[in-house]
Structures are given as structure tokens and as C-alpha cells.
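Trainee: pasting the structure only:
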């Protein structure tokens, strides 16, 4: 691709930090792990952080550590990455899919209470595309029904709602650091929580069920190898030092896209501002307007790819995936309508104005083919 869909932003400082770890005798469960956890907890404003090898692992540990299990129900959007629902199913619980609202494409709080049953144990509140949910409305619902709130902030590091960081509201929250994220560790994730007992249990679960007080081969419960290496943590520490610069740069790229594309009537652009919130720009997703369908979106996507421009559909609804055939009859009209017309454009820190203009030019040419 001439212009890739995403691209990590790695500096010499990060390369040197990783190299320094390789010159030590500690490649796992060492000082960089603790430093990364403390840095992330401080940034989010939560007392405890637990680093793991992926955001998916983090979501799974939240479900497991909160005691959610057989036939329990967890409310979650279908318009999100499949890991959110998979983490629920790993514990034999059932995801209950709720529709989104069309402006931000986030979970619609007004649809949640109708989905609550006596089996409901939690709400998985996903900050989709780095746009914060109206989390106070969700917390109020959770309090009325005595539910846990797990914040899936995997796409939202640095996002803010009413002056507070995404990830600082629920019983636990998870961030992810895959290479397309705002901050990357290569592979990795981070759980934050205000509950010391929950944090302690999740640290044990990530390391085969072994608590800090246990001998090396003593395991109090069934756990997992969800450890993250010192190498990943060293990279994350250096990335987090640049978080303000990274978020500002990504906001500049989003605004440049908005200026480039705002005159194209066939497109619905993502909101640049959401009242009371700061968006942490993860991706830049446009939607085809009017009567365009998934067929038109896919045709446009193929054209852009043929021109060397990376793009993808974000997201395919989970309840329509082959691995979720049991949920296929779930009716989510907004999710199904909006997801059929979404298209993620190239988006990363170092995307230039010239590249944005090239994407805009190709979009205009591709859209003319759809008329």
C-alpha cells in the first residue's frame, strides 16, 4: 500500500529503551512491568494497574475476577471488536447485544434497561473509536440494578469524559496497545481498577493462578499465561511519556481529514467534537450517506485498495459473525444499518497533509463510480 491503514510511531528513545532491557537479566516480571503499571495507573488516575499481554486478556480477566460465569449475562454492543464478546463467552456467560446510537456509534444508554434480566451481572461499556460513552448514564443504570461496569477502553487511552479519564469510572477498565493503537507495546494491555482485592486476584490469574505470597510452583486457582514481557513494558513506558504529543497530533490529523472531506455530500464524517468529552482519535471512520449499501461500501473499498490506499470496514457486527450464529436473530437496526456503510481510512500519527489529500482525491474518484 502507498498509504497504509495504520502505522506505529516508534522513536529512537523507544528503540534504546527496548535495547537496554535486552542487556539485562530480566525479560519478564521485572522492574519495567512495575514501572509501566505505576505510570499507567497515575495517568488514568486509578490506584491499581495490572499489565497483561493483550486487551483481550485484560477483558477476560475482568470477567473472570468479577465472578461472572455460567449463563450469567453481560450487556455489550455488537458494533465493536469481537474480543469484547469473546471474553464473556470464555467464562460460559452470555453476551446480550444492545444497539448503538447513530451519532457516536457508541452503546445507546436508552436501550440498556430493556435488555436487563435477572441473569444480568454486568455492562461492558465500550468507548468505541476513542469516543467516550456518556458513562454517568450507564453508571446510574448499573447502580439501580446492582451491576458491574467493565469499561472497554481498549481504543480510548487519553479520552476524557467531563474532565476524567476514560477507564476511571467502572469497577475495572481495560486498555490495549496493539500496533494500531494510540500507544503501542507491540502486543499488550492494561487493566486499571480501584479495588485492591480485584487487582491482586487479576495479578495472580495472569501468572497461572499464583499469588505473590505463593512459592513459584504453588497455584491457588486455575490461571493463565497472560504475562507481558519487560521488552513490551519498556516500549510502553516511553510511548506513554509522549501521550500528550501523540493525542494532539492525532487530533490534528482528524481535523485535516475533516477539512479535506467536509464538502463531500456522499459521506458522513465522524464528529470532531462531542460535548463534555475529549476524543482520543483511534481511527478515522466515515460512512456512506443516503441510500448507499454495504455493496457500495465494499466497491469503494476495493477501489481505494487498488489505488494503494489502505482501508477497512469498522466494524462487522458481532451478532452476524459465523461464530455467533446463535445470536443471528438479534435485531439491532442501527448497528446493522450503520455498520454496512462504515469505512476506516488511513490514520496514524505521521500521516501527512499530502497523503490526506491523496486519500480525498481517491475517495472522490471512487464515489463517482457509485453514482
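Mentor: Happy to help now that I have it. Just so you know, these numbers come straight off a predicted model, no measurement behind them. Numbering: from 1, shown residues only.

Trainee: for the rest of this, base every contact and every neighbour count on C-alpha atoms.
Mentor: Noted.

Trainee: where do the strands of the stretch 101-250 of the chain begin and end?
Mentor: With DSSP state E, counting those that start in this stretch as the criterion, the stretch 101-250 of the chain has strands at 120-126, 148-152, 160-161, 164-165, 172-176, 189-193.

Trainee: export these to TSV and tack on mean neighbour count and distance to residue 259?
Mentor: TSV is the format used below for these (neighbours: other CA atoms under 10 Å; distance: least, CA to CA, whole Å):
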stretch	mean neighbour count	distance to residue 259
strand 120-126	25	28
strand 148-152	25	30
strand 160-161	22	24
strand 164-165	18	28
strand 172-176	30	30
strand 189-193	29	33
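
Trainee: list the contacts of residue 37.
Mentor: With contacts defined as CA atoms under 8 Å, 6 or more residues apart in numbering, the neighbours of residue 37 are 48, 49, 50, 51, 190.

Trainee: residue 318 against residue 86, yeah?
Mentor: No. Contact status for residue 318 versus residue 86: not in contact, 9.6 Å apart, counting by CA atoms under 8 Å.

Trainee: out of the two, which sits in the busier spot?
Mentor: Legend: neighbour count by other CA atoms under 10 Å for residue 318 and residue 86, higher for residue 318 (24 against 20).

Trainee: from residue 133, how far off is that one?
Mentor: Distance of residue 318 to residue 133, computed by CA to CA, to the nearest Å: 19 Å.

Trainee: same deal with residue 362?
Mentor: Between residue 362 and residue 133 the computed distance is 33 Å (CA to CA).

Trainee: go on, residue 360?
Mentor: The gap separating residue 360 from residue 133 is 29 Å, by CA to CA.

Trainee: put this beside the first:
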């Protein structure tokens, strides 16, 4: 990628990336209040929140059972004359169907925002995720592939979007001088913008309703130090995923195991498990049992975002039904593939799950 800016979290990265698409500098393609943005409800709220915060309308499409990403076959039916963008995360490091999504974006002239916060290093058809869309995001939260404690990034090949994103990150200022530099444009005191007097200092001219979302030097140093180990971390996550996938096949009578998206090489963030309806097992009972055995679990974030308390009365649209999203909400959970997990630890996890279902006894 040609351009990358750092921010203080993955959620801030999503906010900045989406904000960039609302800029007046984009003319008719700018997202405006009332415009629609397609996404999923089975995911993390801050992939969707910026849409609502800017007065646009999220349009929710159901996910598929195997990958827990958007069901690409349902997207076109969700597109309306108001649709301006598609904003999706690669669920737990598993890429969504980028062939289908990019084709629709091209056909309907839609922006594509790739939330890669869980997917650093994943590829689709041999190409890194985040390089297919117009703008993409990363998170460096402690649980992610590399960490700065907190941190994130926005990246793009579009120089104009980079400049706009940087403006939103840096208080909304119009000046694009890098830190420690002045007068990059060679007309610092020659601009005439807004209703300001001619020659007003460009460093103190603001073209967007911006934020202050920069990282510290210490965070940047932590991130740079981990980059050299990123291939090692990704390989360990893939190994741990493969171990769990192979060993938990013994429980497939009761559990639906995750599947990689066709033509992809995921960079796994977690191992997602769904309890089969036929298993007649209560998820709360299972995850409480795992917790009692010191095995941490997580739900797939918001489950069905439309059912979260803060969404009551919000302006959104559902295309079709969200039946499989509800299945995620009711039956799915995930366990970690953190690089520090040993095969002995993973074998312990498998043995406890097998014991719960009476497998091998």
C-alpha cells in the first residue's frame, strides 16, 4: 500500500476511514446523511457505529454459516439508489468473498471499506486483504496479531483519501505538513479558505470536523519492534487453528467447526464454534463449564447488532432476514489461537470439550 496513517485504536481507524468518505472534497461520491452502507450485524459494533454517527443508514445482510462472513449472494438485493458503500470486517481473520464484493462495488460505483482489524496477514487469491478496497483498517489491541497496547492504522492507495483521513485524525486541519515540517505547500500564508482572511496561517485552518486520534512515539516503537515477529505470530496462529480443527472433528456431531473462505489463506484471530441445534446443548452451560476449567471463550462480539440495547430506535435497514445472524447470537462462541498456546494446552482444551459431550468415554 502507498499510504498508511496510525491512530490510537482499531475503532478509531474505522471512524477515520469512514469519515474520510464523507468529505466534501469527494463531491457527489461523498457519503451524506441518509445514504446507505451495506454491512453485517454479526460482528463488532465499531465497524457499524461510524455509519450511524454520521447520519448514514447501515443496511444489514445475513452471514453464511461456514465462514460467518457476509453471504455475498444476498448483497445485490440489498443495494438501493441510496447505497454508497460496503463496509465489512474479515471475520476473525477469515476473508470475506472479495471477488463477489469487489465486482459489486465496481458495478454500482460503491466505496469498499475493509475492516482488517482481526485479519492482519490474511490473503485472498494470494493478495493481502486490505488492498482490494478503497480504504482499510487495522487494530493493534493487545489480543490482535501485533500490539501497541492500543493502536490502529488506516491505509489506502488513494492519495486524496489519505490526505482526508489524516485531516480527520489531526483535528480536521487542512494543512498536510508532516510532523516537524512547515510550509510543505510553499504557500502557508497565501491561502484563502472559508471566510478567513486571505493569508491566514494554513497550519491553523480546519476543513473537517475532526478529532485528535494520534498514537504516541512509545506505541509506535512497540509496533515496529513486533513487525519482525509478525510472520512467526501468524504461523503459530495457523498451526493452533489447524490443531483444533483436526482434533475437534471428534465433536462434529455436536459442533459446527469453522471453514476458511474458498481461495483464501486466513490469518486466524480465533477459532469459532457453533453448537448444532440437534445437540440440545445450552451455550451458557457449555461456556460456564469451559470457564470453570480455565478455558477462556468469547462470543462473536455483538451477536446480532440489531438486538443490542443501543440500537433501539436507531435508523437502520435489514435486507431479507437475519436468521443465520441470530444463530450466531444464540449458538456461537470462539476460543483463542494465541501464539503462546502450546499443543499441550490445546490438547487440554480439546479433552475438556470432548468430556463435556461424552466423546471417547
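Mentor: Structure's in. What do you need? These numbers were taken from a predicted model, which means no experiment stands behind them.

Trainee: picking up where we left off before, ok, residue 362 and residue 133 of structure 1, which is more surrounded?
Mentor: residue 133 (26 against 19).

Trainee: can you find the partner of that one in structure 2?
Mentor: In structure 2, the residue matched to residue 133 of structure 1 (TM-score structural alignment) is residue 96.

Trainee: count of neighbours near the nearest residue in space to residue 216 of structure 1 that is not next to it in sequence?
Mentor: Ranked by CA to CA, 6 or more residues apart in numbering and with sequence neighbours excluded, the top spatial neighbour of residue 216 of structure 1 is residue 210, at 7.5 Å. Neighbour count for residue 210 of structure 1, taken as other CA under 10 Å: 22.

Trainee: show me the contacts for residue 210 of structure 1.
Mentor: Residue 210 of structure 1 neighbours (CA under 8 Å, 6+ apart): 204, 216, 217, 218, 219, 220, 221, 223.

Trainee: so which of these is the closest to residue 82 of structure 1?
Mentor: For the contacts of residue 210 of structure 1, the residue nearest residue 82 of structure 1 by CA to CA is residue 223; the value is 22.3 Å.

Trainee: identify the residue of structure 2 aligned to that closest one.
Mentor: In structure 2, residue 223 of structure 1 lands on residue 210 (TM-score structural alignment).

Trainee: try residue 75 of structure 1
Mentor: Match for residue 75 of structure 1 (TM-score structural alignment): residue 38.

Trainee: just residue 199 of structure 1 next, same as before
Mentor: By TM-score structural alignment, residue 199 of structure 1 lines up with residue 162 in structure 2.

Trainee: is it true that residue 82 of structure 1 touches residue 320?
Mentor: No. Using CA under 8 Å, residue 82 of structure 1 is not in contact with residue 320; the gap is 10.9 Å.

Trainee: show me the strands in the stretch 251-371 of structure 1, by range?
Mentor: Under DSSP E, counting those that start in this stretch, the stretch 251-371 of structure 1 gives strands at 267-268, 277-278, 284-288, 342-345.

Trainee: who wins for proximity to residue 95 of structure 1 among these?
Mentor: Here strand 342-345 is closest among the strands of the stretch 251-371 of structure 1 (CA to CA), at 23.4 Å.

Trainee: about what we covered before: distance check, the match of residue 199 of structure 1 against residue 306 of structure 2.
Mentor: Distance, residue 162 of structure 2 to residue 306 of structure 2, by CA to CA: 31 Å.

Trainee: thinking again about what came up before, can I get the strands of the stretch 251-371 of structure 1 in CSV with distance to residue 138 of structure 1 and mean neighbour count?
Mentor: Output for those, formatted as CSV (distance: least, CA to CA, whole Å; neighbours: other CA atoms under 10 Å):
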stretch, distance to residue 138 of structure 1, mean neighbour count
strand 267-268, 27, 19
strand 277-278, 15, 21
strand 284-288, 25, 21
strand 342-345, 26, 23
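
Trainee: can I get the ones you listed in CSV with distance to residue 148 of structure 1?
Mentor: Shown next, in CSV, are the strands of the stretch 251-371 of structure 1 (distance: least, CA to CA, whole Å):
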stretch, distance to residue 148 of structure 1
strand 267-268, 34
strand 277-278, 23
strand 284-288, 30
strand 342-345, 31
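
Trainee: ok, the match of residue 199 of structure 1 - contacts?
Mentor: 3, 4, 5, 155, 156.

Trainee: so what does residue 282 of structure 2 match up with in structure 1?
Mentor: Match for residue 282 of structure 2 (TM-score structural alignment): residue 296.

Trainee: any idea how far its match is from residue 289 of structure 1?
Mentor: Residue 296 of structure 1 sits 11 Å away from residue 289 of structure 1, taking CA to CA as the criterion.
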